[in-house]
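Novice: output the structure for:
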Amino acid sequence: MLERIRIVLVNTSHPGNIGAAARAMKTMGLNDLCLVDPAAFPDPEASARASGAEDLLTGARVVGTLTEAVADAVWVVGTSARLRAIRWPLLEPRACAARALTEAGQGPVAVVFGRERSGLTNEELDLCHALVSIPANPDYASLNLAQAVQILSYELRTRWLGEGALAQQSPEHPPATAQEMEGLYAHLEQTLYELEFINPEQPGQMMRRLRRLFTRARPDKNEVNILRGILSAAQAKAGTGA
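Specialist: Okay, the predicted model is just below:
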C-alpha cells in the first residue's frame, strides 16, 4: 500500500532539502517522489544529502505544476501551518496517515509539501481534499521540510505496519481523480458564467466554496460524468453550449 503514497514537493528552493526529504522517505519505505518546479534539480547538494537514497532522486518525476503532480490521485492532502479564510478539513499526522492508507486502497494518494518559506498558495490548496498540520510548539513551530516529510512518513509506516499491510482493494465505484475533478470545476465555472450566475468581474469566493462542497461529497467517476452531463444540458437549454 505504501507504494501508492506519493510525496510531492512544491517549488523547493534548496536542493539539499530535496535530498534530505528523499532520505526521510526511504527510511520509512516510501519511494514515489514528485517535484513541482524545483529551483535546482538535479544538483550535487541533493545527492549528498540523500545519503543512500539517490535512487529516489533518480526516479523522481519533475513537473511544472501541482495540477500535473496530482492528476491521477484519488485523495490529496496538503501540509499547512496557517489558518485560511475558508477552512479546509484539518487532520493531525496520525489521523492523516490512517485516512491516506484507507484512500490508497482505491488509488494513488498525494501528500503535498509547500515552499520552505511560504508553504502552499490557496490556489494549490484548492486541489486538496484536506490539510494536515503538525502540532508543533506554537512558540517555535519551525520544522524544516525534511523533518516534516520524516514525521508524516513515519506515521504512514507505523499505521501501515499496524494494519498488517492491508491488501489493495478494487472499488466497485472508483473515486474521481484530481484531473477529473478539475475538468468538472472548469465545466461548472464556465456554465455558471454563461448562465450569468457568476459575475466575471466580481467572482468572489463562489468557486472556492463550490470546490469545498464537492470535496466533501467525494463524487465517483460515474457521478462526475452525470454532473457534467447535467451542465452540458443546461448549456444547451440556454443556447450557450458549444
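
Novice: C-alpha from now on. contacts and neighbour counts both.
Specialist: Fine.

Novice: can you give me the helices in this structure?
Specialist: Ranges of helices within the chain are 15-27, 44-50, 54-59, 66-69, 93-104, 122-125, 145-162, 178-194, 206-217, 221-238, based on DSSP state H.

Novice: tell me the most buried of those helices?
Specialist: Mean neighbours per residue, mean count of other CA atoms under 10 Å, is largest over these for helix 15-27, with a mean of 24.

Novice: Proceed likewise with the subsequent sequence, for comparison:
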Amino acid sequence: MLERIRVVLVGTSHPGNIGGAARAMKNMGLSRLVLVAPEDFPSSDAVARASGATDILDAAQVVETLEDALVGCTLVVGTSARDRRIPWPMLDPRECGVASCEQAAAGGEVALVFGREYAGLTNEELQRCQYHVHIPSDPDFSSLNLAAAVQVLSYEVRMAWLAAQQLPTKVAKLETTAMLNTQLATADELESFYGHLERALVAIGFLDPEKPRHLMSRLRRLYGRSDLSKLEMNILRGILTETEKAARGEHHKRGETDV
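Specialist: Predicted coordinates for the structure are as follows:
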C-alpha cells in the first residue's frame, strides 16, 4: 500500500531539505520521492542530511514539471500554509493520512505535494490538487521547515496505515526481566503466595485466624482476576517478606515472643 504513495517536492532550493525529507519518509515507511526541477541535486548535502536514507535519494525521480510528477495519480494533495482567494476542499494532516491510505488500498496512486521553501506552491500548482492540507501550527510562528512538513504528513500516513493493517501503534517497553513479566504465575506459585500473604496478615494483626470473615477468599478472588506475572509475584512476595520482618521487629521492641 505505502509504495503507492509518493512525496513530490517542487522547486526545492536547499539540497539538505531533500535529504531531510528522504530521512523523514524512510522513518515512516515511504519510499517514493519525486523532485520537480530541484535547484541542486544530486548533492553531498542531501546525502549528509539523509542520515542513511540514501536508497531513497538514489531512487528519486527527477522531472521538469509538476504534471510529469503527477502522472498516474488518482489523489493529489497539496500543502498550503496560506489562505487562498478561491475556496478549496481542505484536509487536516490526520484526514490526509486516512484519505491517502484509503486511496492506495483501493489500488490508486497518491501524491503528497510540497512547495518551495520560500514561497510554497503557486496558485496554479495548488489548483492541480484535489485537496489542500494545512498543518495547524502556531499562527505566531507558522512557517515549517520543508523536511519537518514532510515528517508530519508521513507520520499521519504511517498511523493511518497501521490502523488499516490492525497493527499496534505503540510498543511495550521491554524490561531486563521481560521474560518474567510476560510469564503468568502458576497455580502452585499462587498457592504459595496465598499462604505467605495469610501469614503476613496475621503477623501485622490485620487477619484474626479465629475470625477470618472470608478475608482470604476475597483476596484470592482479587488476585485471581489480576493475571499476576512471575515478576509481579516476586515483587509481592518481597513486600510480604519485608512486612514480616517489620512485624517481628515491632514484637521484639515490645518484648513479645513469637509462638
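
Novice: using a markdown table, lay out the helices of structure 1 together with distance to Phe113 of structure 1.
Specialist: Below are the helices of structure 1 laid out as a markdown table (distance: least, CA to CA, whole Å):
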| stretch | distance to Phe113 of structure 1 |
| --- | --- |
| helix 15-27 | 10 |
| helix 44-50 | 17 |
| helix 54-59 | 16 |
| helix 66-69 | 10 |
| helix 93-104 | 13 |
| helix 122-125 | 11 |
| helix 145-162 | 8 |
| helix 178-194 | 17 |
| helix 206-217 | 19 |
| helix 221-238 | 27 |
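
Novice: so which of the ones you listed gets nearest Arg115 of structure 1?
Specialist: Between Arg115 of structure 1 and these, the tightest spacing by CA to CA is seen for helix 145-162, at 8.4 Å.

Novice: check the mean deviation of the closest one from structure 2.
Specialist: After superposition onto structure 2, helix 145-162 of structure 1 sits on average 0.5 Å from its aligned residues (mean CA distance after the TM-score superposition for structure 1).

Novice: so how far is that helix off the chain centroid?
Specialist: Put simply, helix 145-162 of structure 1 sits 16 Å off its chain's centre (CA atoms, centre = their mean, to the nearest Å).

Novice: before we move on, what about stretch 50-69 of structure 2?
Specialist: Stretch 50-69 of structure 2 has its C-alpha centroid displaced from the chain centroid by 26 Å (CA atoms, centre = their mean).

Novice: endpoint to endpoint, that stretch covers what distance?
Specialist: End-to-end distance of stretch 50-69 of structure 2 (CA to CA, to the nearest Å): 21 Å.

Novice: identify the residues contacting it?
Specialist: For stretch 50-69 of structure 2, the external contacting residues (CA atoms under 8 Å, 6 or more residues apart in numbering) are 8, 10, 16, 18-23, 26, 31-38, 47, 125.

Novice: out of the helices of structure 1, which is closest to Pro135 of structure 1?
Specialist: Closest approach to Pro135 of structure 1 among these (CA to CA): helix 93-104, 8.5 Å.

Novice: quick one on the thing from earlier: I'd like to know which of the helices of structure 1 is closest to Trp75 of structure 1.
Specialist: helix 93-104 (6.5 Å).

Novice: helices and strands around that closest one, which ones?
Specialist: Helices and strands touching helix 93-104 of structure 1, by 3 or more CA pairs under 8 Å, 6 or more residues apart in numbering; DSSP states H and E, are strand 75-79, helix 145-162.

Novice: rerun at 7 Å
Specialist: With contacts taken as 3 or more CA pairs under 7 Å, 6 or more residues apart in numbering; DSSP states H and E, helix 93-104 of structure 1 sits against helix 145-162.

Novice: the helix it packs on - contacts with which helices or strands?
Specialist: helix 15-27, helix 93-104.

Novice: give me the angle between it and helix 15-27.
Specialist: If you take axes from the mean of the first three to the mean of the last three CA atoms, to 10 degrees, helix 145-162 of structure 1 sits at 10 degrees to helix 15-27.

Novice: what's the angle between helix 145-162 of structure 1 and helix 93-104?
Specialist: Going by the same axes, to 10 degrees, helix 145-162 of structure 1 makes 60 degrees with helix 93-104.

Novice: quick check: closest non-adjacent residue to Ile18 of structure 2.
Specialist: Of all residues not flanking Ile18 of structure 2 in the chain, Ala46 sits nearest, at 5.7 Å (CA to CA, 6 or more residues apart in numbering).

Novice: give the contact list for that neighbour.
Specialist: The contact partners of Ala46 of structure 2, taken as CA atoms under 7 Å, 6 or more residues apart in numbering, are 15-19.

Novice: now with 6 Å?
Specialist: The neighbours of Ala46 of structure 2, taking CA atoms under 6 Å, 6 or more residues apart in numbering as the test, are 15-16, 18-19.

Novice: distance of it from Arg218 of structure 2?
Specialist: Ala46 of structure 2 is 65 Å from Arg218 of structure 2, by CA to CA.

Novice: for Ala149 of structure 2, same thing?
Specialist: 56 Å.

Novice: what do you get for Trp88 of structure 2?
Specialist: Trp88 of structure 2 is 63 Å from Arg218 of structure 2, where distance means CA to CA.
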